[in-house]
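# no sequence on this one, just coordinates:
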């Protein structure tokens, strides 16, 4: 991701700026009932910072109602909820989100998000990441594998879609 987002410069010098290297881990997930049926679909996002954390959230997704939009919106919510001076590590079971923000990113940044699926959300995500002094890491987790945090994000995403 450093290649895509670039280093941080202060007075012309490259720096790493974040507090004590402290890392915040967050699990994100999206859900959509009747996915693929535009007339009846309802998408939600779930974000889990940890058991009982006040930042844990279940939200209904604005705009297009798809599972991928739910996944992307969850990542956006996680970034918005985290202190910009702390290293943010986002865990997602969405191959789409991970690839959109890594493998496909260089092309999207150079050509614009245009008609790309959820391009409006990814454009916002990239804008926020670029302005953070602390790094953001993405980690792929296996869905429905018994990981309590991922399962919690999944449950909140379903709640948000209800």
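Nice, I can see it. Values in this document were obtained by computation on a predicted structure and should not be read as measured data.

# For the rest of this, base every contact and every neighbour count on C-alpha atoms.
Fine.

# Which positions in the lengthiest strand in the chain come out as buried?
Longest strand in the chain, counting residues (DSSP state E): strand 23-33. Along strand 23-33, these residues count as buried under the neighbour rule (16 or more other Cα atoms under 10 Å): 23, 25-33.

# okay if I get the residues you listed as a markdown table plus distance to residue 91?
Shown next, in a markdown table, are these (distance: Cα to Cα, whole Å):
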| residue | distance to residue 91 |
| --- | --- |
| 23 | 13 |
| 25 | 7 |
| 26 | 6 |
| 27 | 5 |
| 28 | 6 |
| 29 | 9 |
| 30 | 12 |
| 31 | 16 |
| 32 | 19 |
| 33 | 22 |
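
# follow-up on the earlier one: how far off centre is the longest strand of the chain?
With Cα atoms, centre = their mean, to the nearest Å as the basis, strand 23-33 stands 7 Å off its chain's centre.

# do the same with stretch 111-130
12 Å.

# now do stretch 66-74
9 Å.

# Residues contacting that stretch, please?
28-32, 35-36, 41-47, 61, 94, 96-97, 118, 121-122, 157 (Cα atoms under 8 Å, 6 or more residues apart in numbering).

# Now with 6 Å, please.
28-32, 35, 43-46, 97 (Cα atoms under 6 Å, 6 or more residues apart in numbering).

# closest to residue 86 among the residues you listed?
residue 28 (17.5 Å; Cα to Cα).

# which residues touch the closest one?
Contacts of residue 28 by Cα under 6 Å, 6+ apart are 46-47, 74, 92, 153.

# Return the subset of those lying in helices.
74, 153 (DSSP state H).

# Put this next to the previous one:
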């Protein structure tokens, strides 16, 4: 830090005058999951947030999505639900999510949101939302094997599936638009 201040020409005195960034106090463990059936198709997402004795479950669904979009949406919803800066350990069974946020995004930003093959990054708007949501927290991204017995991962999977099924049931209950013309 002192070398940064010296490089800016302010020296140690200027560094001492700058307020230290807020340090997250609370640790929150998060488990996320998302998926579609079929893919692409109707999708559901879920997140479970645990901090000490407190637990919050979030879920939602979209009529037309992909597995990857639902995985991203779950992580975004979890991070946006936190009221202040936190230390977050986010567990995901999505290698797309974990690799994207920990490795690929650096290159995408450097390449103007283009992949190594110069194609536009898929789901760019969600990646940007995820970066914004993660920026105020200290996030450790942990990959867990899906459907391998982790109780919280299994719970997140059930919540995402239930959200998708509720959406599909509600759509099936709606009357079809009339084909008669007036």
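Yes, it's here. A quick note: this is a predicted structure, and the numbers were derived from the prediction, not measured.

# TM-score them against each other, please.
After superposition, the two chains reach a TM-score (TM-score structural alignment, normalised by the length of the first structure) of 0.78; 144 aligned residues with a Cα RMSD of 2.5 Å.

# Quick check: which element contains residue 52 of the first structure?
Assigned by DSSP states H and E, residue 52 of the first structure belongs to no helix or strand.

# what's the answer for residue 98 of the first structure, then?
Applying DSSP H and E, one finds residue 98 of the first structure within helix 95-100.

# Identify the residue spatially nearest to the residue nearest in space to the middle of the second structure, adjacent ones excluded.
Nearest residue to the geometric centre of the second structure (Cα atoms, centre = their mean): residue 75, 2.0 Å. Distance criterion Cα to Cα, 6 or more residues apart in numbering; nearest residue to residue 75 of the second structure, sequence neighbours excluded, is residue 32 at 6.1 Å.

# Ok, residue 37 of the second structure next?
Excluding the flanking residues, the one nearest residue 37 of the second structure by Cα to Cα, 6+ apart is residue 43, at 6.6 Å.

# And the strands in the second structure?
In the second structure, the strands defined using DSSP E lie at 26-36, 41-51, 54-65, 86-92, 138-143.

# Report the angle between the second one and strand 26-36.
Relative orientation of strand 41-51 of the second structure with respect to strand 26-36: 170 degrees, computed using axes from the mean of the first three to the mean of the last three Cα atoms, to 10 degrees.

# Please point out which parts of strand 41-51 of the second structure sit buried.
By 16+ other Cα under 10 Å, the buried positions in strand 41-51 of the second structure come out as 41-50.

# okay, the angle between it and strand 86-92?
Angle between the axes of strand 41-51 of the second structure and strand 86-92 is 140 degrees (criterion: the same axes, to 10 degrees).

# again with the last one
If you take the same axes, to 10 degrees, strand 138-143 of the second structure sits at 10 degrees to strand 86-92.

# what does strand 138-143 of the second structure rub up against?
87-93.

# Residue range in the first structure corresponding to it, please.
Counting by TM-score structural alignment, strand 138-143 of the second structure lines up with residues 135-140 of the first structure.

# Please identify the buried residues of the matching stretch?
135-136, 138.

# Same question for stretch 72-90 of the first structure.
Buried, per 16+ other Cα under 10 Å, within stretch 72-90 of the first structure: 72-79, 82, 84-90.

# try stretch 48-57 of the first structure
48-50, 56-57.

# could I get the buried residues of stretch 135-140 of the first structure as CSV with distance to residue 68 of the first structure?
Shown next, in CSV, are these (distance: Cα to Cα, whole Å):
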residue, distance to residue 68 of the first structure
135, 24
136, 20
138, 16
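
# before we move on, the earlier item: hang on, the residue nearest to residue 37 of the second structure packs against residue 166?
No - the pair residue 43 of the second structure / residue 166 is not scored as a contact, 10.6 Å apart, by Cα atoms under 6 Å.

# Mind listing residues that contact the helix holding residue 98 of the first structure?
Helix 95-100 of the first structure has contacts (Cα under 6 Å, 6+ apart) with residue 72.

# okay, now residue 149 of the second structure: neighbour count?
By other Cα atoms under 10 Å, the residues close to residue 149 of the second structure number 10.

# Same question for residue 7 of the second structure.
Residue 7 of the second structure has 10 neighbours, counted by other Cα under 10 Å.

# quick one: it and residue 14 of the second structure, what's the gap?
11 Å (Cα to Cα, to the nearest Å).

# Residue 83 of the second structure now?
Between residue 83 of the second structure and residue 14 of the second structure the computed distance is 31 Å (Cα to Cα).
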